[in-house]
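Asker: Fold the following, please.
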Amino acid sequence: MRNYKSIKNLGHGSAGSVDLVENIETGNQYALKTIALANMNQKEKESALSEIHFLKVLKGPTLIKSYQSYVEKDKIMIFMEYAEGGTLADKILEYKLAGEAFDTDTIINWISQVILGVMLMHSKNILHRDLKSQNLFLISDGTIKIGDFGISKELPSIDSLAKTSCGTPYFMPPEVCKGEPYGEKIDIWAIGCILYELVFFKKPFESKTIYGVFEKIINTPLEHTYEECDENIRMLLMALLDKDPSRRPSIWELAKTDIIKYYINQFVNERGLHEEVATVFEC
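Answerer: Here you go, the predicted model:
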């Protein structure tokens, strides 16, 4: 850390913090994630260390970049790309407080970039398992990037099922709430929750208790009527937030829908990303 100076704290949680740091020699800025291992049990340590693995494996234009990481004195230090625009959750709150709404073009563009990022993950048989607006980051050119791979999970194949409970309650799909095995469709549901939040500035299922949230996710239809939004968004919400995971589209099926395919192609063409994403479209 001798070559870096701390600029400001970007956030903190029970396991550690994220700080904006600057390289004294180059002036380059990074988000430094520090995870304290001292008070963790073995399972928690393994989960923390897995983030280093996934940051090394996962590369793509809509995934947060990792530059270096190491363990030092019972702490994990991860130098990552700094997202100047903050989180998508920050942006949603900003618009909500200002009484403004996101236009349809912006919403579908962002969701398409998230879908591209999940395609990159699923192509390597990796589930994110905690997709939410707080884990999506905006960089200076307007690109949205997926971050926080702390509880991501690698499966033998993308069709395999996992059993470990995970994620944030508001974004959990019915199968996880019921304690059933789950697969890739857990991330599809979460994309639907993010899309819903972008449109209505609230979570699709809310309650004062976790039990209440789970009960609504499992049994209650969405509160808002689909007639309130654009037809393309309405169709996406119906597909992504289907309570039956077998009826939810895979990430590949989702990417082939006309509207998402159009926006992904536009994003790739405008930024000249054909080589970076070529392997994904071969899956």
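
Asker: Only C-alpha atoms from now on, for both contacts and neighbour counts.
Answerer: Will do.

Asker: Determine the number of other residues adjacent to residue 228.
Answerer: 11 (other Cα atoms under 10 Å).

Asker: ugh, typo on my part, it should be residue 209
Answerer: Other residues close to residue 209 by other Cα under 10 Å number 10.

Asker: Which strands or helices does the longest helix along the chain pack on?
Answerer: For the chain, the helix that runs over the most residues, judged by DSSP state H, is helix 104-122. Contact analysis of helix 104-122 by 3 or more Cα pairs under 8 Å, 6 or more residues apart in numbering; DSSP states H and E lists strand 144-146, helix 185-200, helix 251-255, helix 258-271 as its packing neighbours.

Asker: now do 7 Å
Answerer: Counting by 3 or more Cα pairs under 7 Å, 6 or more residues apart in numbering; DSSP states H and E, the packing neighbours recorded for helix 104-122 are strand 144-146, helix 258-271.

Asker: And the helices in the protein, which stretches?
Answerer: 42-57, 88-98, 104-122, 174-177, 185-200, 210-219, 231-240, 251-255, 258-271, 274-277.

Asker: so which of those helices comes closest to residue 25?
Answerer: Checking the helices of the chain against residue 25 by Cα to Cα gives helix 42-57 as the closest, at 24.8 Å.

Asker: now the closest one against helix 104-122, angle please.
Answerer: 110 degrees (axes from the mean of the first three to the mean of the last three Cα atoms, to 10 degrees).

Asker: in helix 42-57, what counts as buried?
Answerer: 45, 48, 49, 50, 51, 52, 54, 55 (16 or more other Cα atoms under 10 Å).

Asker: got a list of contacts for stretch 23-36?
Answerer: Here stretch 23-36 makes contact (Cα atoms under 7 Å, 6 or more residues apart in numbering) with 3-5, 15-22, 74-82.

Asker: Mind giving me the ChimeraX select for those, buried ones only?
Answerer: The buried residues among those can be selected in ChimeraX (16+ other Cα under 10 Å) with this line:
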select :4,17,18,19,20,21,22,76,77,78,79,80,81,82
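
Asker: Among the contacts of stretch 23-36, name the ones in strands.
Answerer: 4-5, 16-22, 75-81 (DSSP state E).

Asker: Of those residues, which is the nearest to residue 226?
Answerer: Of all these, residue 226 sits closest to residue 81, with 36.7 Å by Cα to Cα.

Asker: To compare against the first, here's the next sequence to fold:
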Amino acid sequence: MLSQALKNKYQPCEEIGRGRFGVISRVLCAVTQCPFACKTIDKRLLSDSTDRECLENEPKIMSLLSPHPNVVQIHDMFESEHTLQLILDLCQPVTLYHQILQHDLSEPKAASYMQQLMSGLAHCHRFGIVHRDIKPDNIFFDFRGNLKIGDFGSATWLTGKLGTADGLVGTPYYVAPEVVMGRPYNEKVDVWSAGVVLYVMLAGVPPFYGENAQEIFEAVLRGNLRFPSRIFRSVSSEAKDLLRKMICRDVSRRFSAEQVLRHPWILKGGEAIPMD
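Answerer: Below you'll find the predicted structure:
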């Protein structure tokens, strides 16, 4: 249900998505007729303090990060007793998750997507913000085909002298081992998750899996990164090198977003090149 204040500025259209705490609708600006997405969150569905904190943080974080070509931008906000409504960039209905399901991605295509994803994450990390739920479902595309990171509902600021966060937040297949272990962690949890996204783009399957969340977490903790020959037969050694440096259990050795952007495979757009 769109508030009257919102209807004064935006014309409601059809529902385009539904999530845990509400719905996403397409709206048109009453003045320009430009289309936007309206994310309506029902506060009554927020069950605990963590959910409420994320609700309060999301618009603040998105406002701080806007604008950036690879981050979904927030344009307006309306709040009432029971709802919070965010006016966001309107993206295509097909996410990276849908693209992976539909067809295999070539290395140049995967490298292009990874360059844009890491550019957006590097921007977040420069502000001390960690997304905490990087996965194909949260990676969108605008109508020009540009990749945009969305859904900052789990994002938070790094705090303290060491710049850390805590809490078991994320999606089992993509969550970093230090998160599962319950230790304080930093922005490199996003790099681990992005590495898993890259693995899935190239292989069509995640590197760590199980029948349920507990089994997946156990596989993540083992961190036994493998490249089965039947799947990675045609994947370059350069791509595998980058995967090892992103999906690395030793956080001190794991690449940062900026380091990923400087990796030869990214710089060469996924083309095969000799490694030193």
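
Asker: Can you pull the TM-score for these?
Answerer: The TM-score (TM-score structural alignment, normalised by the length of structure 2) is 0.87; 258 aligned residues with a Cα RMSD of 2.0 Å.

Asker: Give the aligned range of the longest helix of structure 1 in structure 2.
Answerer: Using TM-score structural alignment, helix 104-122 of structure 1 lines up with residues 107-125 of structure 2.

Asker: average gap between the matching stretch and structure 1?
Answerer: Following the fit onto structure 1, the mean deviation recorded for stretch 107-125 of structure 2 is 0.5 Å by mean Cα distance after the TM-score superposition for structure 1.

Asker: Tell me which residues are up against that stretch.
Answerer: 65, 70-71, 130, 147, 149, 187, 201, 257-258, 261, 266, 269-271.

Asker: Show the contacting residues for the alignment partner in structure 2 of residue 233 of structure 1.
Answerer: When structure 2 is aligned by TM-score structural alignment, residue 233 of structure 1 is paired with residue 239. Counting by Cα under 7 Å, 6+ apart, residue 239 of structure 2 touches residue 265.

Asker: show me what contacts residue 129 of structure 1?
Answerer: Taking Cα under 7 Å, 6+ apart as the test, what residue 129 of structure 1 contacts is 151, 152, 166, 167, 186, 187.

Asker: Residue 52 of structure 1 pairs with which position in structure 2?
Answerer: By TM-score structural alignment, residue 52 of structure 1 lines up with residue 59 in structure 2.

Asker: cool, residue 29 of structure 1 as well?
Answerer: So, by TM-score structural alignment, residue 29 of structure 1 is matched to residue 35.

Asker: Roughly how far does its match sit from residue 16 of structure 2?
Answerer: Here residue 35 of structure 2 is placed at a distance of 12 Å from residue 16 of structure 2 (Cα to Cα, to the nearest Å).

Asker: Mutual contacts of those two, please.
Answerer: residue 26.

Asker: Look at the two and report which has more neighbours.
Answerer: Neighbour totals were compared for residue 35 of structure 2 and residue 16, and residue 35 leads with 20 against 13 (other Cα under 10 Å).

Asker: so how far is residue 265 of structure 2 from the spatially most central residue of structure 2?
Answerer: Centrality entry for structure 2: nearest residue to the mean C-alpha point is residue 134, 3.0 Å, by Cα atoms, centre = their mean. The gap separating residue 134 of structure 2 from residue 265 of structure 2 is 21 Å, by Cα to Cα.

Asker: Also residue 233 of structure 2?
Answerer: 17 Å.

Asker: again with residue 182 of structure 2
Answerer: From residue 182 of structure 2 over to residue 265 of structure 2 (counting by Cα to Cα), the distance is 33 Å.

Asker: Could you do residue 212 of structure 2 as well?
Answerer: 34 Å.

Asker: and if you look at residue 192 of structure 2?
Answerer: Distance of residue 192 of structure 2 to residue 265 of structure 2, computed by Cα to Cα: 17 Å.

Asker: Tell me which of these two has more neighbours.
Answerer: A count of neighbours by other Cα under 10 Å puts residue 192 above the other of residue 192 of structure 2 and residue 265, at 28 against 25.

Asker: quick one: contacts for the residue lying closest to the more buried one once chain neighbours are set aside?
Answerer: Excluding the flanking residues, the one nearest residue 192 of structure 2 by Cα to Cα, 6 or more residues apart in numbering is residue 247, at 5.0 Å. For residue 247 of structure 2, the contact set (Cα under 7 Å, 6+ apart) comprises 192, 195, 196.

Asker: Repeat the analysis, applying 8 Å as the threshold.
Answerer: 191, 192, 193, 195, 196, 225, 254 (Cα atoms under 8 Å, 6 or more residues apart in numbering).

Asker: Quickly check those residues for the two that are furthest apart.
Answerer: 191 and 225 (15.1 Å).

Asker: These two - which one has more neighbours?
Answerer: Using other Cα under 10 Å, the more surrounded residue of residue 191 of structure 2 and residue 225 is residue 191, with 29 against 15.

Asker: Now do the same for the more buried one: its match in structure 1.
Answerer: Aligned against structure 1 by TM-score structural alignment, residue 191 of structure 2 finds its counterpart in residue 188.

Asker: now do residue 144 of structure 2
Answerer: For residue 144 of structure 2, the aligned position in structure 1 is residue 141, judged by TM-score structural alignment.

Asker: where's its match relative to residue 217 of structure 1, distance?
Answerer: Using Cα to Cα, we find residue 141 of structure 1 at a distance of 35 Å from residue 217 of structure 1.

Asker: ok, how many other residues are close to the match of residue 144 of structure 2?
Answerer: Around residue 141 of structure 1 there are 8 residues (other Cα under 10 Å).

Asker: Also residue 146 of structure 1?
Answerer: 27.

Asker: for residue 227 of structure 1, same thing?
Answerer: Other residues close to residue 227 of structure 1 by other Cα under 10 Å number 8.

Asker: Same check on the one 3 residues further on?
Answerer: Per other Cα under 10 Å, the neighbour tally for residue 230 of structure 1 reads 13.

Asker: swap in residue 130 of structure 1?
Answerer: 23.

Asker: was I right about it contacting residue 153?
Answerer: No: look at residue 130 of structure 1 against residue 153 with Cα atoms under 8 Å: they stay out of range, at 10.2 Å.

Asker: if we can go back for a sec, for the match of residue 191 of structure 2, list the residues it contacts.
Answerer: Here residue 188 of structure 1 is in contact with 240, 248, 249, 250, 251 (Cα under 8 Å, 6+ apart).

Asker: who's in contact with residue 101 of structure 1?
Answerer: Contact analysis of residue 101 of structure 1 by Cα under 8 Å, 6+ apart lists 95, 199.

Asker: Not counting sequence-adjacent ones, nearest residue to the residue of structure 2 sitting at the aligned position of residue 10 of structure 1?
Answerer: Counting by TM-score structural alignment, residue 10 of structure 1 lines up with residue 16 in structure 2. Nearest in space to residue 16 of structure 2, with sequence neighbours left out and distances taken as Cα to Cα, 6+ apart, is residue 25 at 5.1 Å.
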